[in-house]
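Asker: Would you be able to build a 3D model of this:
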Amino acid sequence: MILVWLLLVPLAGGLLAWPSDRINPLLPRVISFASLLLELVLLLPLLHASTPASLIEPGHWLAAFDMPWIPAFGISFRLDLDGLSWLLIVLTVVIGLFSIVVSWTEIEDNVGFFHANLMWSLAGSIGVFLALDLFLFFFFWEIMLVPMYFVIAIWGHENRRRAAIKFFLFTQGSGLLMLLSILALAFQHDQETGTLTFNYFKLLADQPAGMFGYLIMLGFFIAFLVKLPSFPLHTWLPETHTEAPTAGSVILASILLKTAGYGLLRFAVPLFVAAAHNIAPIAMWLGVISIFYGAVLAYGQNDLKKLVAYSSISHMGFVLLGIYSFNMLAWQGAVILMIAHGVSTGALFITVGSIQKRLHTRDLGRMGGLWTDLPRLS
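Answerer: So this is what the prediction gives:
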């Protein structure tokens, strides 16, 4: 039941924060911050928790929750937590806390609705890291993206509407592709076993083979590549980061990009081992191209925020390369890099937001003498 509370706390925090700005503009910030602190209190003991063996399949699972949701279609409300999920959820909560702090003075309009969307996006991300029913995973994938659209479209910079629409089209289009793959995987399992299910462990034991399995895997692969993002499906990222408010950029880079790396590690590779091996050379080449392409473009930017955005493409290229190397040490390295990138890039976007607020520019050519203007930051 503790896993359900991990979802309910940020959802409830968002609901409480939304109308509270009518009482006092400070209340939404306090409610959101307190909700995430409570989330940390719930999370930390789980690292040493144990779960009844009846609830989990073989593996080192720290906690589990399973109940029927839409039994007629074999859909359950299945949540599982292991070390990978725990790490990424802790990252989500910590980054969420910093996002609230950096928006404390930046966001002045519709403060309650802003914090509601922020909390719901974080709740969706936590759901993505917990869900092991594939339909439930897709449900949280959408919950995570829709509030972020509003964060960009309402509180972003000059071209925020265009950036938000571009973000929505790319992520929803790829999400639809993943949904089709999820349905195809479930129907294929139903045809072979006579049981319609979206349960991760049952689908893991009955992997589709041949060209059909390869095509289903591509739906997952492309959806996660868009979100990672990887060359050549990266074009939504720089503009979205540039136009998003600081908190939006921080959550996008530190959390939402990690859901793609997690999806590759949890779903795209284990559910389609043979197909993943076949596509590994292409995936690794895309990772290498992303590394150099993102780095070269970052090197050529005058806009400080775009520089950090393009560097993310380069960094996540290493994650893609590590995942498809099929090496345990590389998989561990990919996870460490995701955590490190979440912390460092979030910090970079916070720094850029601070500089922009004080100097009213992100143009590197106009930033000479930062030591004089920002002595403590320097």
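
Asker: okay, CA-based contacts and neighbour counts for the rest of this
Answerer: Noted.

Asker: got the contact list for the residue nearest the centre of the chain?
Answerer: By CA atoms, centre = their mean, the chain has its centre lying nearest to L256, at 2.3 Å. With contact taken as CA atoms under 8 Å, 6 or more residues apart in numbering, L256 is in contact with 125, 227.

Asker: right, and A17 touches N110 too?
Answerer: No. Counting by CA atoms under 8 Å, N110 is not a contact partner of A17; they are 10.7 Å apart.

Asker: Which one's more surrounded, those two?
Answerer: Comparing A17 with N110 by other CA atoms under 10 Å, the one with more neighbours is A17, at 28 against 15.

Asker: Same question for the helix or strand hosting the more buried one: list its buried residues.
Answerer: A17 is part of helix 2-20, with elements assigned from DSSP states H and E. Neighbour-count burial for helix 2-20, counted by 16 or more other CA atoms under 10 Å, picks out 3, 6-20.

Asker: So which of these is the closest to L265?
Answerer: L3 (20.9 Å; CA to CA).

Asker: Would you mind confirming that the closest one is in contact with A64?
Answerer: Yes. In this structure, L3 is within contact of A64 by CA under 8 Å, at 7.2 Å.

Asker: where do the contact lists of these two overlap?
Answerer: Joint contacts of L3 and A64 (CA under 8 Å, 6+ apart) are 79-81.

Asker: Please narrow those residues to those residing in strands.
Answerer: Mapping the shared contacts of L3 and A64 onto strands (DSSP state E) picks out 79-81.

Asker: Now list the buried members of those.
Answerer: Buried members of the ones in strands among the shared contacts of L3 and A64, scored by 16+ other CA under 10 Å, are 79-81.

Asker: Show me the strands in the protein, by range?
Answerer: 63-70, 75-81.

Asker: Report the buried residues of the longest helix seen in the chain.
Answerer: Counting by DSSP state H, the longest helix found in the chain is helix 160-193. For helix 160-193, burial by neighbour count (16+ other CA under 10 Å) applies to 160-161, 163-168, 170-172, 174-175, 177-179, 181-189.

Asker: How much space separates M217 from A275?
Answerer: 7 Å (CA to CA, to the nearest Å).

Asker: just the strands of the chain: most buried one?
Answerer: Neighbour counts (mean count of other CA atoms under 10 Å) averaged over each of the strands of the chain peak at strand 75-81, with a mean of 22.

Asker: who's in contact with it?
Answerer: 3-4, 61-70, 129-133, 135-136, 197-199.

Asker: again, only using 7 Å
Answerer: Contacts to strand 75-81, defined as CA atoms under 7 Å, 6 or more residues apart in numbering, come from residues 3, 61-70, 130-133, 135-136, 197-198.

Asker: Same question for stretch 9-21.
Answerer: For stretch 9-21, contacts defined as CA under 7 Å, 6+ apart pick out 27-28, 31-32, 35-36, 39, 111-113, 115-117, 119-120, 123.

Asker: run this one through as well so I can compare:
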Amino acid sequence: MNLLSVLVFSPLVAGLIVLVLPASLQSRYKYVALAATILQVLLSVLVWVRFNPSLGGVNNEHTLQFAEKLSWIQLNVGGDSRLQIDYFLAIDGLSMPFLLLTSLVMFVAVLSSWEITTNLKGYFALFMLLDTAVMGVFTAMDFFLFYLFYELMLLPIYFLIGMWGGVKREYAAIKFFLYTLFGSVFMLLIMVGLYFSVQDPLTGDHTFNMVHMMNPANYVDGSLFAKFSGQLLLGIPARSLAFIVLFVAFAIKVPIVPLHTWLPDAHVEAPTPVSIVLAGILLKVGGYGVIRICYSIFPEAALGYAWWIGLIGVVSIIYGALNALAQRDLKRLVAYSSVSHMGFVLLGIASVTAEGISGAMMQMISHGFLSVMLFFLVGVIYTRVHDREIANFRGLSQLMPQYTFFIMVAFFASLGLPGFSAFIAEAFSLTGAFKSAGVNGLIPRWMALGGSVGILLSAAYLLWTLQRMFFGQLRLSGGEPWRLLLTDVTIREKIALVPLAAMALLLGILPGVVFTQINTSVLDLVKLVNP
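Answerer: Sure thing, here's the model as predicted:
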């Protein structure tokens, strides 16, 4: 059984089923989508159980796991040369945890989609297409196939925001599309340059195989991106420029300051399920791309720009936290908190240490669960009273005690309280930053200290919001009608929230569940970048 293919394309099949079902059965669409995500969760668990963490395999095709490789596109281009693109799916420790994260997030997002009431056929078909695209990004090992899935994510998100979003949905959708497309166009140029620079060691043909792109021996002498090439483009070494272009393309997704401005707008205008996918998965695609492609294919450039990457991480941490502190809209606050928390990912990656990269991986996984939980909880209130203004609520714990419990778990976990996943993630990211300052000198200690300040700021805006909205004397700007509408969490909402809270707690108490799976691949990456 080709597990990865089933994992990737089962949502697409579900989307096609939704399209062919008649409008008279539109109440069934959500159950078709839910069944597809449940199947994904089960398959992801099976992959997790059968995964062998000792193999590693960051730059070794033979140690990649669950590999599926078929010749997909072939074209003779003259003489003995041919253009070949492979259907190549495989995973290692750097990609495997994101399969389970994606399947769980999509499951929660579909449960959240129960509130969607218009044009259900189009909505669920686009949602399933988005699911396939994201899964494809995390499993593709051919750059052309990766790029295809990466671009495929744009279309459904554009329409999901533009058609089912808020008042300024068109503006938010276009802004997201243009920001992401800007980076993708230049990524295409680098991809083509790499194709003509790398040869398959067996056939001698040029290749899009990302594993071959990581091996210096496979580069053609004198090619544009030959290892440590001295060729200049715009006065910059070709490989350094390629690294910068690819980093910017993925950093838009992370997002980093100052390329973050699409995120708050997209989150505020997007419906809750799309916000859940944006925060829980799409931001991780950016971090994953930096690790998988930028660092693995251009390791010498990664070392050369480590200081700047660390600086961008620290600026994002502090700037995002300060903006969150100033927000009045609860959803916008959570959006800016994502900018801050994803800064720890860049800080950990910049350290090029096993501790830092492990912490960055854990931060992406932890933030995936916690941001989904936060946006889901914001959606619960907004669905009931169509208001997210923090000042319009006070004393909600008296009306919604179970909801308050879940929001407290999400807030305390997000601020890095010991016992929760974010504490482990941020602690390891900072440990890697401090170690880097003392061992390889890539980033200075003041950057690690700056990251620590970000933790204090996150505690400030989260605890202040908790105090203002949930404690004290009950006061609602909507008066008695709001009191009647603000009912506690339903069974469906608990089904979505309990697994997210459990994962945040499990990864905080037993982080080895993740670290064991990723450790060998992380060590291989560190050795590749900084031998």
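
Asker: what TM-score comes out when they're superposed?
Answerer: Superposed pair, TM-score by TM-score structural alignment, normalised by the length of the first structure: 0.94. Supporting alignment: 375 aligned residues with a CA RMSD of 2.1 Å.

Asker: So what does the residue nearest to the centre of the first structure match up with in the second structure?
Answerer: Residue correspondence to the second structure (TM-score structural alignment): L256 of the first structure is matched to L282.

Asker: Next, find the distance separating that match from M408 of the second structure.
Answerer: Using CA to CA, L282 of the second structure is found at 25 Å from M408 of the second structure.

Asker: any chance of the strands of the first structure in TSV, plus distance to V250 of the first structure?
Answerer: Below are the strands of the first structure laid out as TSV (distance: least, CA to CA, whole Å):
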stretch	distance to V250 of the first structure
strand 63-70	29
strand 75-81	24
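
Asker: right, and these - which one's nearest A268 of the first structure?
Answerer: strand 75-81 (17.6 Å).

Asker: The second structure: matching residues for the closest one?
Answerer: Using TM-score structural alignment, strand 75-81 of the first structure pairs with 85-91 in the second structure.

Asker: what's the mean distance for that stretch versus the first structure?
Answerer: Superposing on the first structure places stretch 85-91 of the second structure at an average distance of 0.9 Å from its equivalents, by mean CA distance after the TM-score superposition for the first structure.

Asker: Which helix in the second structure has the most residues?
Answerer: Using DSSP H to define each element, the second structure has its longest helix at helix 354-385.

Asker: Average offset of it relative to the first structure?
Answerer: Helix 354-385 of the second structure sits 0.8 Å off on average (mean CA distance after the TM-score superposition for the first structure).

Asker: In the first structure, point out the residues matching that helix.
Answerer: Using TM-score structural alignment, helix 354-385 of the second structure lines up with residues 328-359 of the first structure.

Asker: Please state the offset of the matching stretch from the chain centre?
Answerer: What separates the centre of stretch 328-359 of the first structure from the centre of its chain is 13 Å, taken as CA atoms, centre = their mean, to the nearest Å.

Asker: got it, and stretch 31-38 of the first structure?
Answerer: The answer for stretch 31-38 of the first structure is 20 Å, by CA atoms, centre = their mean.

Asker: Next, the buried residues of it.
Answerer: Those would be 31-37, for stretch 31-38 of the first structure by 16+ other CA under 10 Å.

Asker: Can you give me every residue that contacts whatever residue of the first structure lines up with M191 of the second structure?
Answerer: Under the alignment defined by TM-score structural alignment, M191 of the second structure corresponds to I182 in the first structure. I182 of the first structure makes contact with L134, according to CA under 7 Å, 6+ apart.

Asker: go with 10 Å
Answerer: 134-135, 137-138, 176, 188, 198, 216-217, 219-220 (CA atoms under 10 Å, 6 or more residues apart in numbering).

Asker: And W236 of the first structure, by the same measure?
Answerer: W236 of the first structure touches 163-171, 226-227, 229, counting by CA under 10 Å, 6+ apart.

Asker: mind checking how far it is from W104 of the first structure?
Answerer: Counting by CA to CA, the gap from W236 of the first structure to W104 of the first structure is 27 Å.

Asker: do K357 of the first structure as well
Answerer: 13 Å.

Asker: Equivalent analysis for G300 of the first structure, please.
Answerer: The gap separating G300 of the first structure from W104 of the first structure is 32 Å, by CA to CA.

Asker: The two - which one has more neighbours?
Answerer: Using other CA under 10 Å as the criterion, G300 of the first structure and W104 rank with W104 on top: 16 against 11.

Asker: Roughly how far does the residue lying closest to that one once chain neighbours are set aside sit from S50 of the first structure?
Answerer: Leaving aside its chain neighbours, W104 of the first structure sits nearest to R29 (7.0 Å; criterion: CA to CA, 6 or more residues apart in numbering). To S50 of the first structure, R29 of the first structure is 34 Å away according to CA to CA.

Asker: Next: F187 of the first structure.
Answerer: 34 Å.

Asker: Grab the nearest non-local neighbour of the counterpart of L325 of the second structure in the first structure.
Answerer: Matched to the first structure by TM-score structural alignment, L325 of the second structure sits across from Y299. Leaving aside its sequence neighbours, Y299 of the first structure sits nearest to L307 (CA to CA, 6+ apart; 7.0 Å).

Asker: Count the residues that sit near that neighbour.
Answerer: Residues near L307 of the first structure, counting by other CA under 10 Å, number 21.

Asker: what's the closest non-adjacent residue to G122 of the second structure?
Answerer: L19 (7.7 Å).

Asker: Would you mind measuring from the one you found to F127 of the second structure?
Answerer: 12 Å.

Asker: Likewise for Y288 of the second structure?
Answerer: Applying CA to CA to Y288 of the second structure and F127 of the second structure gives a distance of 22 Å.

Asker: Counting neighbours, go ahead and name the busier of the two.
Answerer: Higher neighbour count among Y288 of the second structure and F127: F127, with 26 against 23, using other CA under 10 Å.

Asker: What's that one aligned with over in the first structure?
Answerer: Applying TM-score structural alignment, one finds that F127 of the second structure aligns to L118 in the first structure.

Asker: list the contacts for its match?
Answerer: L118 of the first structure makes contact with 10-11, 14, 32, 96, 99-100, 112, 144, 147-148, 150-151, 247-248, 251, according to CA under 10 Å, 6+ apart.

Asker: Among the shared contacts of L3 and A64 of the first structure, which one sits closest to L374 of the first structure?
Answerer: Using CA to CA, L81 comes nearest to L374 of the first structure of the shared contacts of L3 and A64 of the first structure, at 42.7 Å.

Asker: Go ahead and confirm G353 of the first structure touches V102.
Answerer: Yes. Proximity of G353 of the first structure to V102 meets the contact threshold set by CA atoms under 10 Å, at 8.3 Å.
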